[in-house]
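**Q** could you work out the structure for the sequence below:
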Amino acid sequence: MILLKLFITFFKIGMFSFGGGYAMLPLIQLQVVEINNWLSKKEFIDIVAVSQVTPGPIAINSATYIGYKIGGVIGAVISTIGVCLPSVIIMFILLKFVIRFKNNNFIEDIFKFLRPTVLGLILAAAMIIFQESVLGFKEFLIFLFVFVLSLKYKLDPILLTLLSGILGYLIFT
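**A** As a prediction, the model looks like this:
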């Protein structure tokens, strides 16, 4: 029964989320932390952090990890399929319409309307992560240092991630 619940939960998340993984985070948190109580807020923040630095889309990484935690390997597979399947179905359905109406102004207006919605969802995810994380002075200094390096020198994100990890290791061990 838990496997069916995992599938339905992540299918709903995949079906009603627009804009990719970061836009999905508020919905994932609502379903996983608040409604189903599968994870604590701290565990959710940890999953988001790990999902950001591992290869692949954040929503899929999160779904896979949560599914594994709740239902083992089969739970991971079912959660991953659940979050991906709506996009696949929608793309097959929309493909016919996009080809047919690709130069239609109404369709272009719909996508213009969705852009700010997606931005709002991404900002909501950022606010949730910021509010729930325990950010001490040392963590803030690492963040500030890496943020300044990013803006001033346009360094590669992978290098900045590695630098953050090294600084965190040196400061906290």
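**Q** contacts and neighbour counts: CA atoms only from here.
**A** Will do.
**Q** and the longest helix for the chain?
**A** For the chain, the helix with the greatest residue count under DSSP state H is helix 58-100.
**Q** next secondary structure after it?
**A** Downstream of helix 58-100, the next assigned helix or strand under DSSP states H and E is helix 105-132.
**Q** to compare against the first, here's the next sequence to fold:
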Amino acid sequence: MIFLYLFITFFQIGLFGFGGGYGMLSLIQSEVVHRHHWMTTGEFTDIVAISQMTPGPIGINSATYCGYTAVHNAGYSGFMAVLGSLTATFALILPSLILMIAICKLFMKYMKTQTVHDIFAGLRPAVVGLLGAATLLLMTPDNFGTPSLTPWQFWISCFLFAATAVGTWKFKINPIRMIVYCAFAGLLLLY
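**A** Model prediction:
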């Protein structure tokens, strides 16, 4: 039964997840952590970190790892957990595949009309809002710590967050390098 719920959940996320993978993160977290309780916030945070470091789109990577973790946490293992990964991944990309095939011919015919331009102008603020929501949802005590309980972790996390933002925006440092630098900093903090 979990496979059916996985398919429906990730199909809905794929259907309504505008803004790419980062825009989908808030929807994925809302469904898999808060609504279905398939995993904890800490597990989801780990999934996001792994999804960012592995090649491929973050939304698809997150769906793959969430499918595996959800089925594994439900008591299945081995091939069944892999089947959970495949189910969640396929369900996430299926709406895009269907919509792109259906819209492609219409878009090519009507792409220069004012209505199409107005639709895209209306979607832009929604995409920015989803990206902002994804950022805010990941700023939790699990990720940053708290100033009262774990001040060392909190201030180091805030510094890494600010350094990454400034490094990529102001100094145009390659985001891949910033990921490596922050991973190295995280390894140093383990010791």
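**Q** by contact count, what packs against the longest helix of the first structure?
**A** Applying 3 or more CA pairs under 8 Å, 6 or more residues apart in numbering; DSSP states H and E, one finds that helix 58-100 of the first structure contacts helix 2-15, helix 21-29, helix 41-53.
**Q** give me whichever of the ones you listed is most buried.
**A** Of those, the one with the most neighbours on average (mean count of other CA atoms under 10 Å) is helix 21-29, at a mean of 23.
**Q** check which helices and strands it sits against.
**A** helix 2-15, helix 58-100, helix 105-132.
**Q** tabulate those (a markdown table), appending distance to Leu39 of the first structure.
**A** Below are those laid out as a markdown table (distance: least, CA to CA, whole Å):
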| stretch | distance to Leu39 of the first structure |
| --- | --- |
| helix 2-15 | 13 |
| helix 58-100 | 8 |
| helix 105-132 | 13 |
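**Q** among those helices, which is nearest Ser40 of the first structure?
**A** Across those, Ser40 of the first structure has its closest neighbour in helix 105-132 (10.6 Å, CA to CA).
**Q** can you pull the contacts of the residue nearest to Ser26 of the second structure when sequence neighbours are not counted?
**A** The spatial neighbour of Ser26 of the second structure that comes closest, neighbours along the chain excluded (CA to CA, 6 or more residues apart in numbering), is Ala134 at 4.7 Å. Neighbouring residues of Ala134 of the second structure by CA atoms under 8 Å, 6 or more residues apart in numbering: Tyr22, Gly23, Met24, Leu25, Ser26.
**Q** okay, the helices and strands packed on helix 58-100 of the first structure in JSON lines with distance to Gly82 of the first structure next?
**A** Formatted as JSON lines, those follow (distance: least, CA to CA, whole Å):
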{"stretch": "helix 2-15", "distance to Gly82 of the first structure": "4"}
{"stretch": "helix 21-29", "distance to Gly82 of the first structure": "12"}
{"stretch": "helix 41-53", "distance to Gly82 of the first structure": "17"}
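**Q** map Met140 of the second structure across to the first structure for me.
**A** Check again: residue 140 of the second structure is Thr, not Met. Superposed on the first structure with TM-score structural alignment, Thr140 of the second structure falls opposite Gln131.
**Q** how much space between that match and Ala23 of the first structure?
**A** Here Gln131 of the first structure is placed at a distance of 17 Å from Ala23 of the first structure (CA to CA, to the nearest Å).
**Q** same deal with Gly14 of the first structure?
**A** 11 Å.
**Q** what do you get for Ser51 of the first structure?
**A** Distance from Ser51 of the first structure to Ala23 of the first structure, by CA to CA: 14 Å.
**Q** I figured Val146 of the first structure hits Leu160, correct?
**A** Yes. Using CA atoms under 8 Å, Val146 of the first structure is in contact with Leu160, at 6.4 Å.
**Q** of these two, who's got more company?
**A** Taking neighbours as other CA atoms under 10 Å, Val146 of the first structure and Leu160 compare with Val146 leading, 20 against 17.
**Q** which strand or helix spans that one?
**A** Short version: Val146 of the first structure belongs to helix 137-153, going by DSSP H and E.
**Q** mean shift of that helix relative to the second structure?
**A** Its aligned residues in the second structure lie a mean 3.1 Å from helix 137-153 of the first structure after superposition (mean CA distance after the TM-score superposition for the first structure).
**Q** of all the residues in that helix, which ones are buried?
**A** For helix 137-153 of the first structure, the neighbour count (16 or more other CA atoms under 10 Å) marks Glu139, Ile142, Val146 as buried.
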